[in-house]
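**Q** Dropping a prediction and its sequence here:
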Amino acid sequence: MSEVPGMGEAPDQGSAPDQSSAPDQGSAPGPGPGPVAGRDFRLFWFGETTSLLGNSIAVVALPLVAVLTLDASTFVVGLLTSVAYLPWLILGLPAGAWVDRLPRRPVMLVADVVAFVAFVSVPVAAWAGVLTIAQLLAAAFVGGCANVFFTTAQRAYLPVLVRDEELLAGNARLQGSESTTEVIGPGLAGMLVQAFGAVAGLVANALSFLVSWLCLRAIRTPEPPPPAVERRRLRAEVGDGLRFLFRDPVLRSLAVFSAVSNIALTGLGSIEVAFLVRTVGAGEAATGVVLTLCGLGGILGVLLSPRVSARYGTARAVLICHAGAAPFTLLFPLTGPGFGLAFFVIGGVGCGAGVVAACVITDTFRQRYCPPDLLGRVSASAAVTSFGAIAVGGLLGGTLGALSGVRETMWMLSGLQVMATVILFCGPIRRMRDFPESAHTMTHTITEVDTEKALS
């Protein structure tokens, strides 16, 4: 998921050609075991919320451990973000094919166990006095590998728990949890670090994976077996997902935008703690408060997404949200001490609201649009482009911060985010009111729009 400065991980805005469920599109109800209010969805939702809270704490705690405990440089702080998302470049494509071959819930269970072991090793090493930068990077990398499989399986698993017409509500609740935890997490991380030491936040993160594992184990809804399709070489199955993604003009446009946007947003997010603590001079607690306030934008985005999509149409809503969010990033480098921190807060709220609202819509679009037997591979293919860009963005932010200065890097990356929106306005989305529900209706929709323009 992409990083929004001041918000930790942005709702998967890049993580796949994402989703949108137009309230006025009226798709027929699909099969599903139970409503969003059902027991199993609540368990899934609670486990995800707990895990997301742990991740939001770790987004602040991990760089604080590097800065305060190991006196890491700005480059190393940026490298931590890059290493955490590097597994998407290495494993993302084959993970999509494997997830389409396997039941999704067992994949998520194993991923939770691996992530727990990776992150609990950091405080154990710190208490033993043997923690090093190398182990911190290794924990981020192994946790990133687990995240590749968990995220790919989770996107394909949600339609098992809810009916088709409830996907938007399910995604909105999950996104709402992510945004809420991004409000609570940074402040909680700051308090934990001040009260119990820098590694305390990573203890909380590790325990959140245990809660997620227990909730998944308690789910009773039977998962249908993977579609009975001819097993081919892994390379051929991966190619199916890539072709579907990049031959489809809507998915392709979203994926390219997400890649460029994630480079900018992750570059900003990777150095935000170093910027606030070292350049601006904010303390650990103040940094946590600032990032907490920025997270309010995500909650606002969740509330706005159904209203904006209903009024303007799902495709237009995505354009409006991203175009409105990008200029707010230009406020980040204006941040100063004292009341000057308000620039960072306003930028974080505005950027987060637009990005999150767009992601709720685009996530639902992908889940409805992609064929079920290709969903894991298409999600993974899109995630490789977006999360791979996050790895590049983290490295770029750290490198530019070390070479050009942190504030100067904030200016450069904020400008890149503003320019990234041009990609969306150059694609087919600008001609649509609503996203299509299938590749066939997508072609029909574009043809209708072109005909209407010609007649007018």
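**A** Perfect, I can see it now. Residues are numbered from 1 along each chain as shown.
**Q** Could you use CA atoms for every contact and neighbour count after this?
**A** Fine.
**Q** what about residue 164, how many residues close to it?
**A** Taking other CA atoms under 10 Å as the criterion, the count of residues near residue 164 is 23.
**Q** now residue 196
**A** With other CA under 10 Å as criterion, residue 196 counts 10.
**Q** can you tell me which residues contact it?
**A** Residue 196 makes contact with no residue, according to CA atoms under 8 Å, 6 or more residues apart in numbering.
**Q** That one and residue 285, how far apart?
**A** 13 Å (CA to CA, to the nearest Å).
**Q** What of residue 148?
**A** For residue 148 relative to residue 285 (CA to CA), the value is 31 Å.
**Q** higher neighbour count, those two?
**A** Neighbours per residue, other CA under 10 Å: of residue 148 and residue 285, the larger number sits with residue 148, 28 against 18.
**Q** before we move on, which element is the more buried one in?
**A** helix 133-161 (DSSP states H and E).
**Q** helices and strands around that helix, which ones?
**A** Counting contacts by 3 or more CA pairs under 8 Å, 6 or more residues apart in numbering; DSSP states H and E, helix 133-161 is packed against helix 74-101, helix 104-127, helix 167-196, helix 341-369, helix 375-404.
**Q** Which residue ranges of the stretch 201-350 of the chain form helices?
**A** 234-247, 249-274, 284-294, 296-312, 314-325, 341-369 (DSSP state H, counting those that start in this stretch).
**Q** and the comparison structure, right after this:
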Amino acid sequence: MWRDRDFRRLWVGQTVSQLGEHTTLVVLPLCAVLTLDAGAGELGVLRAVGQAPILLLSLLAGAWVDRWRTRTVMVLADVGRALALGTVAVAGLLGALGLPALLVAGFAVGALSVFFDVAYQSSLVRLVERDQLVRGNSALEGSRSAAQIAGPALGGALVSLLSAPIAAVSGALLFALSCLSIRRIRRGESLPEATQRRSRRHPKPTRGLPSRLPDFTRRRSQRHSESTRDLSQRLSDFTRRERSQRLQEPTQECSQPHPEPRQEHSQRPPEPTQEPPRRPPRVWRRICEGLGFVVGDPSLRAVCLASAAFQFSLAATMTVYLLFLPRELHLSGTEVGLALAATGPGALLGSLLAARLPGRFGHGVVLVSAAALGDGAFLFVPVLHGSSAGTVLALVAVSLVFGTFGQLVNVTVMGVRQALTPDGMQGRAAATITFVGMGLTPLGSLLGGFLADEWGLRPSLAVTAAGMLLSPLLMSLSPLARLGRTLPDRRLLVD
């Protein structure tokens, strides 16, 4: 797998893109808090706007990615995100940076990230062999974990050392590097729908002619064939009319009392034209197919519900958490970045464990236990006080535990989804789960900001962290908990 140049280019591009994305996730909120002195409500709105594209565009992204070339989608997404962050830097240099500019940039980065994430997951299925799918997922998720190590730390350090708008330039440069790497992928993608559209627009040449004749010769041959078919059709119609008239003449002389059937046969009244029933647009039909497939599968339906509960609670928790660290614990930007970056090494460890633990203990046991341990880690944060080294180490430990078991759940769930989904449904299934699982994150961010304003940071953090335990509870009551060491393979089914 690693000998494949195209896979290496995808891996490098995805890694750099994830690094830029995780840098941006820290730079924009810290820019609002430290530079613009944004409050809890404003920070909640900023995070909600950045997460709103998940709710608005996930289903459309899945339907479109299944029809488009994934490389093109990823390249355009990288270019758009680089331009969005570049505008933040320009606005900062001109002294025009404000919350509206951050909202626009956050929405643009979030929208294009939705397309990029769906595209790179679908690209792996089209790029590697079946027996390399698990290894490919582990490599991509491991690179995402590595990006989580450097991204928050880099973003926090740049915000502390430089101005926050200038720190956004680092994210733009990373997206540009990702674009250059992914653009070099050379392997073609076989898209059945695109092939069918091309065959309808450009019909095959006439039988008996060489397939490589010049275009003008082929077009002339096609016109000649069409004119020949038209002439033969006219002769056939004329012969049919003459025969019916000859059959009618003797019957009319004998004055047969049954002219109506002959009249119907010779002069059939025109039938009223009925318009064909209108069908919904093709994109929406495909979206409904993806929704129906995921909802109809008990395991995938449970993944959606558990993911929705987790993402809603996590969005509320992180909104309060990003305010709790600098204002309640009085941590600097570098210390905040260090605490957030500790999630990365844990996620890297979780990716390594995901290659062994499900096959040894069973996918269901790993999902439920890892979700309970990882999601419960934030319950220890509200008891911390002060900005001592012990507090920073405790936050690092919390992020390490959360990253390890959270990544273990992510990789295992992705493997379950890919194993239970046919090839032609991969993009739509991924987008549907993203839509249902993360569609509530804007509301979670708004709720976190509201609770922080009304109750204070410490009580709000305790409540939102406790809500994260709803996800493992839902998984324990679903068919996911009964998944064994091996998964059924439905990828070769035709949708």
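**A** In hand now; what should we look at? Predicted, not measured: the structure shown is a model, and the values here were computed from it.
**Q** what is the orientation angle of the helix holding residue 148 of structure 1 with helix 375-404?
**A** Helix 133-161 of structure 1 runs at 150 degrees relative to helix 375-404, counting by axes from the mean of the first three to the mean of the last three CA atoms, to 10 degrees.
**Q** Which residue numbers in structure 2 does helix 133-161 of structure 1 align to?
**A** Per TM-score structural alignment, the counterpart of helix 133-161 of structure 1 in structure 2 is residues 99-127.
**Q** mean distance, that stretch to its aligned residues in structure 1?
**A** With mean CA distance after the TM-score superposition for structure 1, stretch 99-127 of structure 2 departs from structure 1 by a mean of 1.1 Å once superposed.
**Q** follow-up on the earlier one: please identify which of the helices and strands packed on helix 133-161 of structure 1 is closest to residue 329 of structure 1.
**A** Closest of these to residue 329 of structure 1 is helix 341-369, at 5.4 Å (criterion: CA to CA).
**Q** so what does the closest one touch, helix or strand wise?
**A** Other helices and strands packing on helix 341-369 of structure 1, by 3+ CA pairs under 8 Å, 6+ apart, are strand 3-4, helix 133-161, helix 167-196, helix 284-294, helix 296-312, helix 314-325.
**Q** in structure 2, what residues pair with the first one?
**A** In this case it means strand 3-4 of structure 1. Under TM-score structural alignment, there is no match for strand 3-4 of structure 1 anywhere in structure 2.
**Q** Map residue 309 of structure 2 across to structure 1 for me.
**A** Superposed on structure 1 with TM-score structural alignment, residue 309 of structure 2 falls opposite residue 260.
**Q** Let me know the distance separating its match from residue 224 of structure 1.
**A** 36 Å.
**Q** Equivalent analysis for residue 43 of structure 1, please.
**A** Distance, residue 43 of structure 1 to residue 224 of structure 1, using CA to CA: 19 Å.
**Q** what's the answer for residue 330 of structure 1, then?
**A** Residue 330 of structure 1 is 47 Å from residue 224 of structure 1, by CA to CA.
**Q** Of these two, which one has the most company?
**A** Between residue 330 of structure 1 and residue 224, residue 330 has the larger neighbour count (other CA under 10 Å), namely 21 against 9.
**Q** Alignment lookup: the more buried one to structure 2.
**A** Residue 330 of structure 1 maps onto residue 379 in structure 2, by TM-score structural alignment.
**Q** Same question for residue 426 of structure 1.
**A** Taking TM-score structural alignment, residue 426 of structure 1 has residue 477 as its aligned residue in structure 2.
**Q** burial measure for its match, as a count.
**A** Residues near residue 477 of structure 2, counting by other CA under 10 Å, number 12.
**Q** Out of the helices and strands packed on helix 341-369 of structure 1, the one nearest residue 77 of structure 1 is which?
**A** Closest of these to residue 77 of structure 1 is helix 133-161, at 9.8 Å (criterion: CA to CA).
**Q** quick one on the thing from earlier: residues near the match of residue 309 of structure 2, how many?
**A** Look at residue 260 of structure 1: counted by other CA under 10 Å, it has 23 neighbours.
**Q** and it, what is it in contact with?
**A** 386, 389, 416-417, 420.
**Q** in terms of contact, does residue 417 of structure 2 touch residue 300 like I think?
**A** Yes: Residue 417 of structure 2 is within contact range of residue 300, at 6.7 Å (criterion: CA atoms under 8 Å).
**Q** how far away is residue 336 of structure 2 from residue 452 of structure 2?
**A** 19 Å.
**Q** sorry, back to before: residue 133 of structure 1 is nearest to which of the helices of the stretch 201-350 of structure 1?
**A** helix 249-274 (16.2 Å).
**Q** what angle do that closest one and helix 284-294 make?
**A** Using the same axes, to 10 degrees: helix 249-274 of structure 1 against helix 284-294 is 160 degrees.
**Q** in helix 249-274 of structure 1, what counts as buried?
**A** For helix 249-274 of structure 1, burial by neighbour count (16 or more other CA atoms under 10 Å) applies to 249-274.
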